[in-house]
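In: Predicted model and sequence follow; I will ask about them next.
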Amino acid sequence: MKVIAAYLLAVLGGNISPSAENLKDILGSVGAEVDDDKIELLLSEVKGKDITELIASGREKLASVPSGGGGAVAVAATGGGGGAAAASAAAEPKKEEKVEEKEESDDDMGFSLFD
């Protein structure tokens, strides 16, 4: 992940096609270990590809991954919509969960471990 993050930082900084040295400089600036094999693998996989297209295809793949929570999947699937998704989520009425306050237990019979 740190190699991918370094690549994205380089691209955000204006370097459309970062080299291995650029990524090593970024990782070295924060004291991260540099793994040459991972850098070369990443650079070979993204060579000649547009970063925005890679991110878009990654979002599509992540949308199909089950995450266990029904509500979270719906939010993740519509997360790319930006303001429209936030507006539709805000339009839905929120369910109020009834929270019962737990009465203090007398299990310790009035004694504390550190009294």
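Out: Here it is on my side, so go on.
In: Only C-alpha atoms from now on, for both contacts and neighbour counts.
Out: OK.
In: list the helices and strands the host helix or strand of residue 86 packs on?
Out: Applying DSSP states H and E as the criterion places residue 86 in helix 83-91. Under the contact criterion of 3 or more Cα pairs under 8 Å, 6 or more residues apart in numbering; DSSP states H and E, helix 83-91 touches no helix or strand at all.
In: Comparison target, given below:
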Amino acid sequence: MGRSQKIPPVAQTARQSSGPPLLKLETRLDKLETRLTRLEETLNDIIDSRPFVQLEDSFKEETQRALTQLNSDIQSVASQLKVDKRKQTINKPYNLVVHGDYHQH
């Protein structure tokens, strides 16, 4: 039992063992979410500040396309992040136990 207490909790293990690829995905996701928020705020500001100005259809379509693409990118990164985290939470703790056993023999 004493040996199992030395193994960190699963979530902490996944975070510590994540390595650069997972960290890059988390950073990219944060940046994409920030960009999406800024775009939405900017678009709302434009619409709110010029209520009587008719926005051109092409501008509306282009903005909607950009927001849709950005949202798609965020979903893609988020799903990759979930897959990576699931793999790491399943695999890493067992690998640590196995390596620990090798060193103790």
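Out: Sure thing, it's come through. If you're wondering where the values come from, they're calculated on a predicted model, not measured in any experiment.
In: Now the TM-score, please.
Out: For these two chains in superposition, a TM-score of 0.25 is obtained (TM-score structural alignment, normalised by the length of the second structure); 53 aligned residues with a Cα RMSD of 5.1 Å.
In: these two touch, right, residue 76 of the first structure and residue 60?
Out: No - counting by Cα atoms under 8 Å, residue 60 is not a contact partner of residue 76 of the first structure; they are 10.1 Å apart.
In: the more surrounded of these two?
Out: It is residue 76, of residue 76 of the first structure and residue 60, that has more neighbours when counted by other Cα atoms under 10 Å, with 15 against 12.
In: Distance of the more buried one relative to residue 86 of the first structure?
Out: Computed as Cα to Cα, to the nearest Å, the residue 76 of the first structure to residue 86 of the first structure distance reads 12 Å.
In: Can you mark which positions in the longest helix along the first structure are buried?
Out: In the first structure, assigned by DSSP state H, the helix with the most residues is helix 51-63. Within helix 51-63 of the first structure, the residues that count as buried by 16 or more other Cα atoms under 10 Å are 51, 63.
In: Can you name every helix or strand that that helix contacts?
Out: Under the contact definition 3+ Cα pairs under 8 Å, 6+ apart, helix 51-63 of the first structure sits against helix 70-78.
In: do that again at 7 Å, thanks
Out: Counting contacts by 3 or more Cα pairs under 7 Å, 6 or more residues apart in numbering; DSSP states H and E, helix 51-63 of the first structure packs against no other helix or strand.
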